[in-house]
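S.K.: The following block contains a protein sequence and its predicted model.
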Amino acid sequence: MQDQAHAPRGPGSDPSLLLVDDDEIFVTRLARAMEKRGFVSRTAVSVADALALIRDKPPAYAVIDLRLEDGNGLDVVEALRDLRPDARIIVLTGYGAIATAVAAVKMGATDYLAKPADANDVTSALLSDREALPPPPENPMSADRVRWEHIQRVYEQCDRNVSETARRLHMHRRTLQRILAKRGPR
C-alpha cells in the first residue's frame, strides 16, 4: 500500500493516470517511472485504446501524445474532458509548435510539454498549482528554434504551400525552401 504522504494530490486524491503514446517502449518506461511517484498507471498506444480506457474509468490524470498512428491525441483530450472535467491533462509531443499548444489548451489540456520530457517534467506539470506560474524551463528554446517553430506553424497553416508561406512571411521563396529543407535548430 502506498504511503499517503507520497501519493499525488489532485482531484479527489485519485492517483489514476492514463498514458497515451504510440511508442510502446517509451510509454511503458514512463508508466513505471510514474508508478514510483505514486500514480496508478494504465497505458494505451492508440486513440481507440485510450477512448476505451476513458469510457471504462476516466482517470484523474492523463499524459497524451498529440500524434498517434490512428488519429489525433486531441480527440482523447476532448473525450476525457467531457467525462471527467476535473482531470489534469498534459499533452506531450515531439512536434512542439505554438499553434498546437494553443489548440491543446483550448481543448482542455492543463499543460503542454515537448519531447523529450522525463518523468520529473511530467510529474511537475501534472501536480503544479493551476494558479501559480510554473518555474522557467531548464533549457528554454533558443531564438533560432522559436523562429523555426513560427515558420513551421505558418507553413502548416498554408497547407504546406511554400509560395503562400513565403508571401505571408514576407520572405523570398528560395530562402524559405532552404530553411524548410534543414532540420530545426535545438
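M.R.: Perfect, thanks for sending it. Here the structure is a predicted model, which means the values were calculated and not measured.

S.K.: For the rest of this, base every contact and every neighbour count on C-alpha atoms.
M.R.: Fine.

S.K.: And the helix or strand harbouring F26, what does it pack against?
M.R.: Take DSSP states H and E as the rule and F26 turns out to sit in helix 24-36. Other helices and strands packing on helix 24-36, by 3 or more CA pairs under 8 Å, 6 or more residues apart in numbering; DSSP states H and E, are strand 16-20, strand 40-44, helix 119-127.

S.K.: Serialize the ones you listed to JSON lines and add fields for distance to I90 and mean neighbour count.
M.R.: Listed next are these as JSON lines, based on distance: least, CA to CA, whole Å; neighbours: other CA atoms under 10 Å:
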{"stretch": "strand 16-20", "distance to I90": "10", "mean neighbour count": "24"}
{"stretch": "strand 40-44", "distance to I90": "14", "mean neighbour count": "20"}
{"stretch": "helix 119-127", "distance to I90": "7", "mean neighbour count": "16"}
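
S.K.: possible to save these as CSV with distance to E149?
M.R.: Below are the helices and strands packed on helix 24-36 laid out as CSV (distance: least, CA to CA, whole Å):
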stretch, distance to E149
strand 16-20, 24
strand 40-44, 29
helix 119-127, 21
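
S.K.: this is the other structure I want to compare:
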Amino acid sequence: MTLDFLLVDDDEAFSTVLSRALVRRGFRVECAANGAQAMQARMPAPLRIVLDLNLEGESGLRLLPDLRQLYPQAAVVVLTGYASIATAVEATKLGAVQYLAKPATVDDILAAFQQVSANPELPLAPQPMSLRRVTWEHLQRVLNEHDGNISATARSMGMHRRTLQRMLAKRPVKS
C-alpha cells in the first residue's frame, strides 16, 4: 500500500482544505506542518509531495534534497505564495518536477504532477516583465545566492538591511 500525497505546508487551513479535496478524489493524504514532521519515517512512502516554499520562515528549498533522498520515487511540486524565477529554477535544480504559485487549485496541482517533462508548446509571454517585476526577481536571485541571509544580501547590494526587508515584505508584483 502506498501513500498518494504528502502535503508539507505550515498553513493548517490550506492543508486541511487541500487534503479534503484530494481525499474526495480518492487519494490517501498525510499532512506535515514543518520539515521535521515531513522527515519522520513513514510507512508507506508517498508517491507525490506538495512542498510549500515558506515553512514557518524557513525555505522549503532546504528541505527538498532531504525529501528527495528519503523518498526517491516521489514526485515533488513546490507551491508558493512568493513566486520568483530564481526560486523556480532552484527548485527544479533540486529535483522538483513543477513549481506553482498560490493560489493553485486541486486541478492545477494534479496537472502539475502529470506534466513532468518540458512543454515546448507553452506560449511566450505577450510582453516583457515590468521594471518593478525585474527588480523583484533580481532581489530574489541575490537573496538566494546568499542563502536567504538578508544582511549579507543588503551588503552585497549596497543598501540598508531594513530597506531590503521592507522591499521583501511586499507581495511580488504581477508582471
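M.R.: Yep, that arrived. Only a predicted model underlies this, so the values are computations on that prediction, with no experimental measurement involved.

S.K.: could you pull out the strands for the first structure?
M.R.: For the first structure, the strands defined by DSSP state E cover 16-20, 40-44, 61-65, 67-68, 71-72, 88-93, 111-114.

S.K.: Surely L3 of the second structure touches P46?
M.R.: Yes - counting by CA atoms under 8 Å, L3 of the second structure does reach P46; the two are 4.5 Å apart.

S.K.: more neighbours, the two?
M.R.: Ranked by neighbour count (other CA atoms under 10 Å), L3 of the second structure and P46 place P46 first, with 22 against 17.

S.K.: mind checking what that one lines up with in the first structure?
M.R.: Aligning on TM-score structural alignment places P46 of the second structure opposite P59 in the first structure.

S.K.: now swap in F113 of the second structure and tell me
M.R.: F113 of the second structure maps onto L126 in the first structure, by TM-score structural alignment.

S.K.: What of L64 of the second structure?
M.R.: By TM-score structural alignment, L64 of the second structure lines up with V77.

S.K.: residues contacting that match?
M.R.: For V77 of the first structure, the contact set (CA atoms under 8 Å, 6 or more residues apart in numbering) comprises 64, 89, 104, 107-109.

S.K.: Could you measure from it over to T43 of the first structure?
M.R.: Separation of V77 of the first structure from T43 of the first structure (CA to CA, to the nearest Å) stands at 15 Å.

S.K.: which residues are in contact with the longest helix anywhere in the first structure?
M.R.: Taking DSSP state H as the criterion, the first structure has its longest helix at helix 143-157. Residues from elsewhere that reach helix 143-157 of the first structure (CA under 8 Å, 6+ apart): 96-99, 161-162, 165, 169, 180, 184-186.

S.K.: Could you pull out the buried residues of that helix?
M.R.: Residues of helix 143-157 of the first structure classed as buried: 146, 148-155 (neighbour count, 16 or more other CA atoms under 10 Å).

S.K.: Select from the contacts of helix 143-157 of the first structure every entry located in helices.
M.R.: 98-99, 162, 165, 180.

S.K.: From the residues you listed, keep the buried residues only.
M.R.: 162, 165.

S.K.: Which of the ones in helices among the contacts of helix 143-157 of the first structure sits closest to K115 of the first structure?
M.R.: I98 (13.9 Å; CA to CA).

S.K.: aligned partner of that closest one in the second structure?
M.R.: The alignment partner of I98 of the first structure in the second structure, by TM-score structural alignment, is I85.

S.K.: what's near enough to touch that match?
M.R.: Per CA under 8 Å, 6+ apart, neighbours of I85 of the second structure: 137, 141.

S.K.: Distance from the chain centre to stretch 28-48 of the first structure, please.
M.R.: From the chain centre to the centre of stretch 28-48 of the first structure is a distance of 15 Å (CA atoms, centre = their mean, to the nearest Å).

S.K.: so where in the second structure does that stretch end up aligned?
M.R.: Under TM-score structural alignment, the match for stretch 28-48 of the first structure in the second structure covers residues 16-36.

S.K.: quick one: buried residues of the matching stretch?
M.R.: For stretch 16-36 of the second structure, by 16+ other CA under 10 Å, it's 18-19, 21-22, 28-35.

S.K.: what sits up against it?
M.R.: Here stretch 16-36 of the second structure has contacts from 3-12, 15, 38, 55-56, 60, 63, 106, using CA under 8 Å, 6+ apart.
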